[in-house]
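Asks: How does the following fold in three dimensions:
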Amino acid sequence: MPPQLPWLEPLAPFPAPTLAWGERDPAPGLLAAGGALDVANLCAAYAQGTFPWYGPGQPILWWAPDPRMVLPVAEFRLRRSLRKKLQAFRRQAHCEIRIDSAFRDVITACSTKDREGQAGTWIVPEMVDAYTELHLAGHAHSVETWVDGQLVGGLYCVALGRAVFGESMFAHETDASKIALSALVCLCRGHGITLIDCQQNTQHLASLGGREIPRADFLRHVDSARQQPPVTWQFEPVYWDELLPPKTDPA
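Replies: The predicted structure follows:
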């Protein structure tokens, strides 16, 4: 029999992440059910490396998996084809990265994206509303790819201090989500942020440089990073230099 899953009342504290179900249990990483998706509860969850993930018709489910998938920004894998696309994107005046100009549009697009191996979405309507409130409170951000004045791709994330938790991406044009992720990597590098949380291991994230680390190491990172001053969530074109160093003339 699996251990009993704690049921959270709206104001109840979260169990310690180390109490999450293990690899021999039916849902490894599952920590608790119930609770609320308000700003205070979401901040408390992320502060201890816990996140909500559930589907339509299910109660709120909270997760703290071990190991944890992360993207060390210094290890971001920039393949030649993406490098060329970023170089072209940077040069063209009709292409731009915006941050937080269309958060609800981004999370809504993420919620309607078809994903391989998944029926439906985990970004249910109450999740869209909750993270929009978290955004208005200054703790969730969208990184957006715009071409010819149209939103063509992007991602959203949660940020507590300098702890950054990636959530979901979407693309209406080829590589538009990868361009947004590249911009986030550049912003993080420019501000000394070392990790982007990816929550779950996927082949796509691994191809970009993501890897698993022990939960204990991840929690130590979160505890330290979230206490650091938050960054200014604004993308400056010079940040591209973090991935696309300017060419220098030979002496």
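Asks: all contacts plus neighbour counts: C-alpha atoms, from now on.
Replies: Will do.
Asks: Can you spell out which helices and strands pack onto the longest helix along the chain?
Replies: Longest helix in the chain by number of residues, with DSSP state H as the criterion: helix 176-190. Contacts defined by 3 or more C-alpha pairs under 8 Å, 6 or more residues apart in numbering; DSSP states H and E place helix 176-190 against strand 140-147, strand 150-160, strand 163-171.
Asks: one more to line up against the first:
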Amino acid sequence: MRLIQLSRDSLNFPPPDMALREPNGLLAMGGDLSSARLLNAYHHGIFPWFSPGDPILWWSPDPRAVLPPEEFHLSRSMKRFHQKSPYSVTLNHCFSEVIAGCATDRDEGTWITPEVIQAWQTLHSQGHAHSVEVWQDDVLVGGMYGLALGQIFCGESMFSRSENASKTALLVFSGWFARQGGQLIDCQVLNPHTASLGAREISRAGYLQYVDDYARRALLTECWRPQRLFTRRC
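Replies: Below is the predicted model:
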């Protein structure tokens, strides 16, 4: 099965089941990162991921890593930490700073290039992309960002500059998202960090069924407005 070259003149993608088995999920290359293309991709279970200097690569892996928000795994140590948390958590207070943190606070390098940052900032300005911020006093110490697809949230990246900051972001967001009617957090590919927090793998077909069932169902009205989700306890 050959890799499909996308045209800038068309937003169409090949069917996800045409993705390669090795590397797992690689479906197509090329195109651009316009909002219309990105939204179309995510509505078909496809996302971009590529290294700086490489062409844009589009993926739809099988299996897919997901986290039903009510299944967040709260370890005993994290529960003790959160009971006396030094953090506050907000929603959509500083998207630009969060995506910049995700791009720079990584030992393994980043795929979040200036081109990617600009594309996601545009999605945020259009009301599609959202950020969660973790604060210690007035200092941003962690966070995460992603794309809202109705009752699904497609998590893109997170960062942490202080103990358990990214875990706190996902813990608080998961509870809030479930209360708004959220059904699923897409984690894309399972890794030890997300697995430890309750993420699990399902088939690509299973994930696409979630998208078909929930991506066009709305959450509670105005739930994505900037707001405080959690206030420090000490």
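Asks: picking that back up, which element follows the longest helix of the first structure toward the C-terminus?
Replies: strand 195-199 (DSSP states H and E).
Asks: Any chance of the helices and strands packed on helix 176-190 of the first structure in JSON lines with mean neighbour count and distance to residue 105 of the first structure as columns?
Replies: Shown next, in JSON lines, are these (neighbours: other C-alpha atoms under 10 Å; distance: least, C-alpha to C-alpha, whole Å):
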{"stretch": "strand 140-147", "mean neighbour count": "25", "distance to residue 105 of the first structure": "9"}
{"stretch": "strand 150-160", "mean neighbour count": "24", "distance to residue 105 of the first structure": "9"}
{"stretch": "strand 163-171", "mean neighbour count": "23", "distance to residue 105 of the first structure": "11"}
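Asks: quick one, which of these is nearest to residue 66 of the first structure?
Replies: Minimum separation from residue 66 of the first structure across these (C-alpha to C-alpha) falls at strand 163-171, 15.6 Å.
Asks: Strands of the first structure, residue ranges please.
Replies: With DSSP state E as the criterion, the first structure has strands at 7-8, 30-34, 51-52, 61-63, 68-72, 95-99, 140-147, 150-160, 163-171, 195-199, 211-213.
Asks: Dump the ones you listed into a markdown table; add distance to residue 120 of the first structure as well.
Replies: Output for these, formatted as a markdown table (distance: least, C-alpha to C-alpha, whole Å):
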| stretch | distance to residue 120 of the first structure |
| --- | --- |
| strand 7-8 | 25 |
| strand 30-34 | 20 |
| strand 51-52 | 16 |
| strand 61-63 | 17 |
| strand 68-72 | 23 |
| strand 95-99 | 27 |
| strand 140-147 | 22 |
| strand 150-160 | 19 |
| strand 163-171 | 14 |
| strand 195-199 | 19 |
| strand 211-213 | 26 |
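Asks: Tell me which of those lies nearest to residue 17 of the first structure.
Replies: The nearest among the strands of the first structure, by C-alpha to C-alpha, is strand 30-34 at 6.8 Å.
Asks: What range does the closest one cover in the second structure?
Replies: Aligned by TM-score structural alignment, strand 30-34 of the first structure falls on residues 26-30 of the second structure.
Asks: Quick one: distance of the matching stretch to the chain centre.
Replies: Here stretch 26-30 of the second structure is found 20 Å from its chain centre; the criterion is C-alpha atoms, centre = their mean, to the nearest Å.
Asks: what's it in contact with?
Replies: Here stretch 26-30 of the second structure makes contact (C-alpha atoms under 8 Å, 6 or more residues apart in numbering) with 3-8, 13-14, 16, 18-20, 55-61.
Asks: From the centroid of the second structure, which residue is nearest?
Replies: Ranked by distance to the mean C-alpha position of the second structure (C-alpha atoms, centre = their mean), the top residue is residue 155 at 1.1 Å.
Asks: And the counterpart of that one in the first structure, how close does it get to residue 58 of the first structure?
Replies: Counting by TM-score structural alignment, residue 155 of the second structure corresponds to residue 166 in the first structure. Noted for residue 166 of the first structure: a distance of 23 Å to residue 58 of the first structure, by C-alpha to C-alpha, to the nearest Å.
Asks: Check residue 98 of the first structure too.
Replies: Relative to residue 58 of the first structure, residue 98 of the first structure is positioned 34 Å away (C-alpha to C-alpha).
Asks: Neighbour count for the two, which is higher?
Replies: The residue with more neighbours, out of residue 98 of the first structure and residue 58, is residue 98; 20 against 10, by other C-alpha atoms under 10 Å.
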